Every structure is written in structure tokens, then in C-alpha cells.
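Q: Everything below, folded, please.
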Amino acid sequence: MNEAILEKLKVLAESAKYDVSCASSGTTRKNIPGGIGNAQGWGICHSFTEDGRCVSLLKIMLTNNCIYDCAYCINRRSNDLQRATFSVSELVELTIEFYRRNYIEGLFLSSGVVRNPDYTMERLVRAIKDLRTVHRFNGYIHMKSIPGASEQLVHEAGLYADRLSVNIEIPTEQNLKLLAPEKDHASVYKPMSFIQQGMLESKEDRRKFRSAPRFAPAGQSTQMIVGATSENDKQILQTSAALYQRPSMKRVYYSGFIPVNSYDNRLPALKQPPLVRENRLYQADWLMRFYEFKVDEIVDDRYPDLDLEIDPKLSWALRHPEVFPVDVNKADYSLILRIPGIGVKSAKLIVMSRRYTKITGSALKKMGVVMKKAQYFITCNELPVHTVHEASPEYVRKVLTEKKFPKSKQTDQQQLSLIFE
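A: Next up, the predicted model:
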């Protein structure tokens, strides 16, 4: 492979690593005669580099040149860093060669904005169009739509990409203007609406004609930066909840702020990214999507931020001891979902199994229930009466958050405390 292309690859792969919204599943495309590869709905097997990057997709930028000067972005125009730009043919050749060598299973394509949004978007679309029509590439393609791009270009992108995404970056307009004065939320929400409209029209067309082309079959996603601005978790989750009202929105990604431009006084002086907070937001997001929780149940005016010490579901349960204990042999599915230590799969197994037999503690363990948590919030035939009411929420929190030391490293005092716990 051309040395110049490989040098560009080093620069542009490094520039792309801060975008976490690289979904790799959600669509199935079978191989066709004369085509290259396919895409599977259950996702791509990921491998990770030492710094945590996913490398199963070729995660690359068309260019790291950019007309914007966003405070949080490594590729801002005022930064003095090595710049590179792929031609459309170079990017296509690189993707095909990597795919043929089985280095990758798909493409995640983004770009800095050069000249104007439509100019950049047109080049991105041309790249994925050539992959599909000229090289007949059937692998997975996730493309970043450029905020401010025209409806025509967004629609054309959706005909060739499996998933499209437009990053919100900062949850509130006020703070976005603070860190990125040249951007606004209107330019982000507009292409989101174009994508949604294209998906709905495609769905309707395919009801009438099975041969109608699919538009972004894996939907759309977005990303928010966590910790760069003053938003609390309630504001972030409210934004996410509003986005999930859109039928086309599949995932909202949360990216802990990485201080790559520490010289900018508008940014907080963080020593490391807020990774625990990022993880708690993903857990809260999961509760909204699969556990029937509302935003104001997870966070409210009294608790606007997620508890960093315990997961959001356990935090909710400890704040509402009046709901428990729950009898797993009688409670409905929605209430069982709210028990700490019980997941969606386990809840479904409980509801299905109790039609035929009484649920016991040993049965719950076999179903995958985390009894260390669940035992304080449930009742069933075998379990002793030792619920959150008898133990108190404070005691349960202490027990579940206390670090256990290996016996060889325990002091005499620590061993005694465990014995009399």
C-alpha cells in the first residue's frame, strides 16, 4: 500500500479516536454475487487497543482540517497539529484493502468541516457511494452527517450508509455557544429530522414495494460530551429522553470530557476524564430504554446528579424503600424490573417460570439474578426475612459498597468486622 496513504492513515485515525459514537450493529445485509462482504444484525466482534479504542471498524476521518474553532475539539482550526486529507479514491481504496485482508468488518467515517458543510458532506457521500456502487461493498458503514448539510445530501447518504449520526456535543444551547460560538443546535436537529423523515418514508415505501431501497436501516445516533460544561445529569438525561422520542434515534452516546486543549480558559481543569460519571449515565440511559424508568425517577430536583458510588437502579431502590420487598411470585413484570440485581432477561424468566412452579432462591440464582443485591428487596419461599426495611437503606448501601479485602491482606480489625457483620 502507498506509503503516503499509510502516513495519512496514522494522522486521521488518531484524530478520529475521540468520537465514541461508533455503533457496529443493527442491520443485516446479505452478500450478493460479485459483491464484497456482508453485515450481520447481531453486531461485530470487537477488539480493543491499549487505550480502549475499538478497531473492528476502520474508524477514520476524511480530513482533520476544520473551519470551526470549538474549544473541546483536538482538530480545532487554531491548534498547531499535523493535518492530512484523504482523496475520495484513497479512502475507498484503503477501506477495500483493509476489508480484503480481514483487518476490519466495516467503516466508521467522519470528517472535519472544510469550506462549508455541503462541500464536506458531498465528499463523504461520494466515498460511501463508490464503495457501494463501484466496489459493491456490502459491509457495515456508519457515517457522520455534517451539521448544516442540505436535505438532498443527507437523503443520499442514507441510501448508502447503514447508520447516520449527528453529534449534539453539548446538551444545552447556552453552553454550546460558550465553547463553540460558530455552532448552534438548530444545525444539528435539522439533519436529525431529515434522517427521521427519510427512514419513515422508506418504511412506508417498503410496505408497498419490497424492492424499495432501505434508508439508514440501523437508524441514527448522537453523542454528548460529559463534564466540559456545567450541565447536571438531570439536564443531560432530559435531553436524551427527548431524543429517544424520535422513532429513528437508536443510541445516545456519552463521552467523558478529555482535556486535550488545556490552554483554553473556558474549559474545566480536569486531571482525568469523568469516566465513572460517564458509566453511570450509560446505566441510567439503559434504565430509560429497557427498564421503563422515567427521567424524573432516576434524577430530580433533590438529586440532580447520579450517585457515583452505586448504580442508578440501586440508588432509586434505596430512596424508595416503601416499594419493597417485592414478592417475585406475584409481582408484575414492570415491578420485577425495578428490583436491583434483576435484569430484563431474568425478569422475563421469572414471569414465565412462575406459571409452572414457585420461584425459589436457588432458581433465581440459576436465572442470573445477582442475589447479593436482590436479597434485600425481594421475598420468596426460601429466602429469610431480611429486607431493606429491617436492615435500613443506610446499612444496605454500606454492605453493598464496602470493599472486601483478600484474607491474606486483611488486618485483624477487618477480619473481626466481617465476622460480626
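
Q: can we go C-alpha only for contacts and neighbour counts from here?
A: OK.

Q: any chance you could map the helices in the stretch 251-400 of the chain?
A: Counting by DSSP state H, counting those that start in this stretch, one finds helices in the stretch 251-400 of the chain at the ranges 275-290, 295-298, 312-319, 333-337, 344-353, 361-366, 371-374, 388-391, 393-401.

Q: which SSE is residue 95 in?
A: Secondary-structure element containing residue 95, defined by DSSP states H and E: helix 88-100.

Q: Show me what the helix or strand just after that helix is packed against.
A: Stepping forward along the backbone from helix 88-100, the first helix or strand reached (DSSP H and E) is strand 106-110. Using 3 or more Cα pairs under 8 Å, 6 or more residues apart in numbering; DSSP states H and E, the elements in contact with strand 106-110 are strand 57-61, strand 140-144.

Q: which of the ones you listed sits most buried?
A: The highest mean neighbour count among these, using mean count of other Cα atoms under 10 Å, belongs to strand 140-144: a mean of 28.

Q: quick one: buried residues of the helix or strand following that one?
A: Per DSSP H and E, the first helix or strand lying C-terminal to strand 140-144 is helix 151-160. Residues 151, 153-160 are the ones in helix 151-160 that count as buried (16 or more other Cα atoms under 10 Å).

Q: Now that we have the residues you listed, can you turn them into JSON lines and tack on distance to residue 366?
A: As requested, the buried residues of helix 151-160 are arranged in JSON lines below (distance: Cα to Cα, whole Å):
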{"residue": "151", "distance to residue 366": "52"}
{"residue": "153", "distance to residue 366": "52"}
{"residue": "154", "distance to residue 366": "48"}
{"residue": "155", "distance to residue 366": "48"}
{"residue": "156", "distance to residue 366": "49"}
{"residue": "157", "distance to residue 366": "46"}
{"residue": "158", "distance to residue 366": "44"}
{"residue": "159", "distance to residue 366": "45"}
{"residue": "160", "distance to residue 366": "44"}
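
Q: Before we compare anything, build this one as well:
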Amino acid sequence: MLRILPFLALVLLLSGCGVDADQEMLCRRLIPAFDGGPVTGLSAQAIAEDRRVVRIDYRAGGQAHWIACRFAGTAMEEGRRTLAAVATDRTGWLREMRFAMLMQWLRIKPADAAVAGDRPERAGPTRWTPVLFLLQQVINAATVACVYGLLALGYTLVYAILGQINLAMGELTMLGAMMTAMAAAGLGMAGWAGWPPALLGVLALVMGFTAVQGWAMDRLVFRRLRGVRSHTPLIIAVGLSIAYQEGMRLLHGARDWWPAPVLTGRHELLSDGAFTVTALSAQFAILALTAGLYALLWGIIQRTAFGRAHRACTDDVAAAELVGVDVNRTVAATFAIGGGLAAAAGAVIALYYGGVNFFTGYLIGFKALAAAVVGGIGSVPGAMLGGALLGVVETFWSAYFALAYKDIVAFGLLALFLIYRPQGLLGQARGRGD
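A: Predicted structure coming up:
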């Protein structure tokens, strides 16, 4: 058995895949149906929220475009070569009649028609291929970890000071994602879609708006429930979550929003001829954004009057109030900061993954809460550590095992931590002052 284990590990490494080559090639063959001129700068990625969707980014006529193909199964399931739906940045998801016409066009189109930029035939796997694939998954996991980490910070800041979980925080992420998608559409019409200052302006606007939403949540709802020692605040949070979802659905409909891709430059880091480790410019930007926001938050908590007040309220709210700390102002500012961080996570989802809708914050919110609990809810470093751990688990499971069980594994991890280490990795088991 010991001799077989290394061989099984190698098989697992070789069996995982990022973007299925057959799915990518089929999706590329559809591009001439929408763009007749030369096509360059092609890059493919699988959508994290639905691995059945392959998205191809490309340039045609000097402009950036994308096409997304949804298949009946992932690379590890039946139906992986059966095309189920197609979307583009200009049409959205095609309606049934247009999709049927596209399928008819695909059957008529010669199978060997080439798209500029198609990948040449690659060499067979080498002994370094599994290592390079592993490194690629680490890079992919870093982006997912940033999303979970930013939202987990919002959860952990509020819990640290109140001992209550605001389940509506995920809907602030949804709000940030939807606003970013709509703003990105406006920038695209103005020709500023890829201009970094414009993107930073959108990020600041969205974070400011959701910060006000977070402040309003505390001022209008949670402040009135500050002394309640029942499940009422939790029930109110669930109600707020549903209200945000339904409000967004009624205002903007249930359709998905797919912003035009930004910072799509692809950088080849390592290669053995059979597999190339790549990273997008957007991934570097996401890592820099997350690191900057975390460093800013750490500095605020450690070196400002608000940070001292927050730490005092975290230790004992009653004692902090006795020594002159304005608890109401501190809690309201905490809700605002948490809302801004949630919006940053939503902006990353919208601009990097796409496909946002009124339901985007539901599952993401619960997963970020799982990350906060695993890392130690109430601990700022623990929130980032939990996000990193959950991102690694999800990404590696998706790459090496059956994708359908990804969420079961994520929430199973939460259950194990709640059973065997309720305080999380960096949390502390302690009582709270009244």
C-alpha cells in the first residue's frame, strides 16, 4: 500500500484540470459567429461559481470582448462536450431561438476553421507538470481567498464588538457587486472600462455607498436591539437579507450581469512545455487591493482613537462605556467599515468572475462566515487566515476531486471546527462583559 500511495497522488495531480481543452476549443469556434475580423489575445478561464461555464476573453477590432459557454457538465462529468447556453458581452445569454440558430451555424461551419491564437499542440506531461499544476491552483486559490477574507473581516469586526452575527453582510457584497457591474457598463460606454483611475473611483464610490448602508443598519435597526439577549437580532438580520435580495430583484430583475473584463493581460510565470503557470493582471490587482485594505484596517485598529475604542468595546462594552468611550459611535463606525469591506469583495466578484445577480451574496456570505469562524471570529488576522484556508480547500477540491461536493466540504469544515475548536484557529475562548 505504501508503494501505491505515491502513484495515486501522481494520478490525482494529473487528473485535475483548470479549463477543459475540448470545452475551450468548442467555445473558441463560436467567436467568428459574433466577430468576423481578426481575433487576438485569447485567454480562457472557468467561472468559479459555476465550473460548467467557460469564458473566453479576446480582442477584435481593437476592442476587448468575451464569450461564455455553459456546458451540460464539467470536465469531470457527463455532458462536458454538450453546449447548453452561450452568452457574450453584447447580448447576454442568448434566447432559445438565437441559440438554436447558433447551433445550426456551428454544424454548418467547417470543423477545422481556425481562430487566430489557437493553441499549438503541446508536448506530453513531464515530471514537473504536477508541480506546476499545483502552483497554478495556489495562484487561483489566492484570488478566492481574497473575496472570502474581505467579507469575513466585515463579519468578524461586528461580532468582536457586539457578539452578534450580521447575516445581512452578504447582501452588502451583492449590493457592491451589482453596483460595480452597472458602473462598469457605464465606463464601457464611455470608453474608460480599462482605465485604472476610473476603476478605483468606482471602487471608492461603491465602498462608500455600502458603508452608509452598514451605518444605517446599525443606526435604524441593531442599535435598538443592543440590549436584547434573545435570537431577535439574528432573525432581524435574516429579514434584512431577504429584503435586500427582493428589493434588488424587483429593481433590476433576476438576470445575470456580466461586466466587460478588465486587466486581462496574461503573464506566463513557469512552463515545462506541457503546462504553463499563468496569472492575470487582475489577479495581481486583487492581491494588491486586499493587502492594502488589510494593512489600512490593521493600522486603523492599532493606531487610531477609533481602534482603541473598538478594542476597548471588544474587551468589555460596559467597562468601555464607563471610562467615556462613545459605544454607539464606535459600533456604527464598525458597521460602516464592515460594509465597505463587503463591497470591495463584491467589486472583485463582479469584475473578475462576472455573472452577478440579486442572489450573489447568499452563498458567498455563508462561506465568508464559515471562513470567519474557522479563523476565529472576532480576530482580524483570523478572518484573513480563515479566508485563505477556505479558498485553498475549495480550489484544490475543485481541481482534484468531484466539483459537486465542493460546498459540502466547505461547510463540513465549518462543522468540524465548531465541534472540536469552537473558538477557531486564532480566536480565544472567553466570556463577554454585560
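
Q: Any idea what the TM-score comes out to?
A: Once superposed, the chains reach a TM-score of 0.25 (TM-score structural alignment, normalised by the length of the first structure), with 164 aligned residues with a Cα RMSD of 6.6 Å.

Q: Mind listing what's buried along stretch 268-282 of the second structure?
A: Taking 16+ other Cα under 10 Å as the neighbour-count basis, stretch 268-282 of the second structure is seen to contain the buried residues 275-280, 282.

Q: circling back to that earlier point, show me which residues of the helix holding residue 95 of the first structure are buried.
A: In helix 88-100 of the first structure, the ones that count as buried by 16+ other Cα under 10 Å are 88, 90-96, 99.

Q: Kindly report the same for stretch 243-256 of the second structure.
A: The neighbour-count criterion (16+ other Cα under 10 Å) identifies 244-246, 248, 256 as the buried residues of stretch 243-256 of the second structure.

Q: For the stretch 301-434 of the second structure, which segments count as helices?
A: Per DSSP H, counting those that start in this stretch, the stretch 301-434 of the second structure has helices spanning 305-315, 317-322, 327-348, 360-375, 380-400, 406-420. These are given in chain order.

Q: Of these, which is nearest residue 290 of the second structure?
A: Between residue 290 of the second structure and those, the shortest separation by Cα to Cα is 8.6 Å, and it involves helix 327-348.

Q: If I follow the layout properly, residue 84 of the second structure ends up in contact with residue 70?
A: Yes. Residue 84 of the second structure is in contact with residue 70 according to Cα atoms under 8 Å; the separation is 5.5 Å.

Q: Compare the two and say which is more crowded by neighbours.
A: Set side by side, residue 84 of the second structure and residue 70 show more neighbours around residue 70, with 24 against 15, by other Cα atoms under 10 Å.

Q: The more buried one - that's part of a helix, no?
A: No. When classified by DSSP: H, G, I helix; E, B strand; the rest coil, residue 70 of the second structure is found to be strand rather than part of a helix.

Q: what's around the residue lying closest to it once chain neighbours are set aside, how many residues?
A: With Cα to Cα, 6 or more residues apart in numbering as the criterion, residue 70 of the second structure has its nearest non-adjacent residue at 4.3 Å, and that residue is residue 53. A count of neighbours around residue 53 of the second structure, defined by other Cα under 10 Å, yields 26.

Q: which residues sit in contact with residue 53 of the second structure?
A: 46-47, 68-71 (Cα atoms under 8 Å, 6 or more residues apart in numbering).

Q: Turn those residues into CSV, including distance to residue 347 of the second structure.
A: What follows is the contacts of residue 53 of the second structure, written out as CSV (distance: Cα to Cα, whole Å):
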residue, distance to residue 347 of the second structure
46, 18
47, 16
68, 20
69, 23
70, 23
71, 26
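
Q: Quick one: which of those is the most crowded by neighbours?
A: So for these (other Cα under 10 Å), the most neighbours sit at residue 68, 26 neighbours.

Q: downstream neighbour of the helix or strand encompassing residue 176 of the second structure in the secondary structure list?
A: Counting by DSSP H and E, the element that carries residue 176 of the second structure is helix 169-190. Toward the C-terminal end, the helix or strand that comes next after helix 169-190 of the second structure (DSSP H and E) is helix 196-220.

Q: before we move on, back to that, okay if I get the helices and strands packed on strand 106-110 of the first structure as TSV plus distance to residue 281 of the first structure?
A: Rendered in TSV, the data for these read as follows (distance: least, Cα to Cα, whole Å):
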stretch	distance to residue 281 of the first structure
strand 57-61	24
strand 140-144	23
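
Q: Those: which one's closest to residue 285 of the first structure?
A: If you check each of those against residue 285 of the first structure by Cα to Cα, strand 140-144 wins as the nearest, at 21.6 Å.

Q: between the buried residues of helix 151-160 of the first structure, which is nearest residue 201 of the first structure?
A: Using Cα to Cα, these come closest to residue 201 of the first structure at residue 155, 10.8 Å.

Q: Just to check, the closest one is in contact with residue 196?
A: No. Residue 155 of the first structure is not in contact with residue 196 according to Cα under 8 Å; the separation is 10.0 Å.

Q: Go through the first structure and flag its longest helix.
A: When every helix of the first structure is counted residue by residue (DSSP state H), the longest turns out to be helix 186-208.
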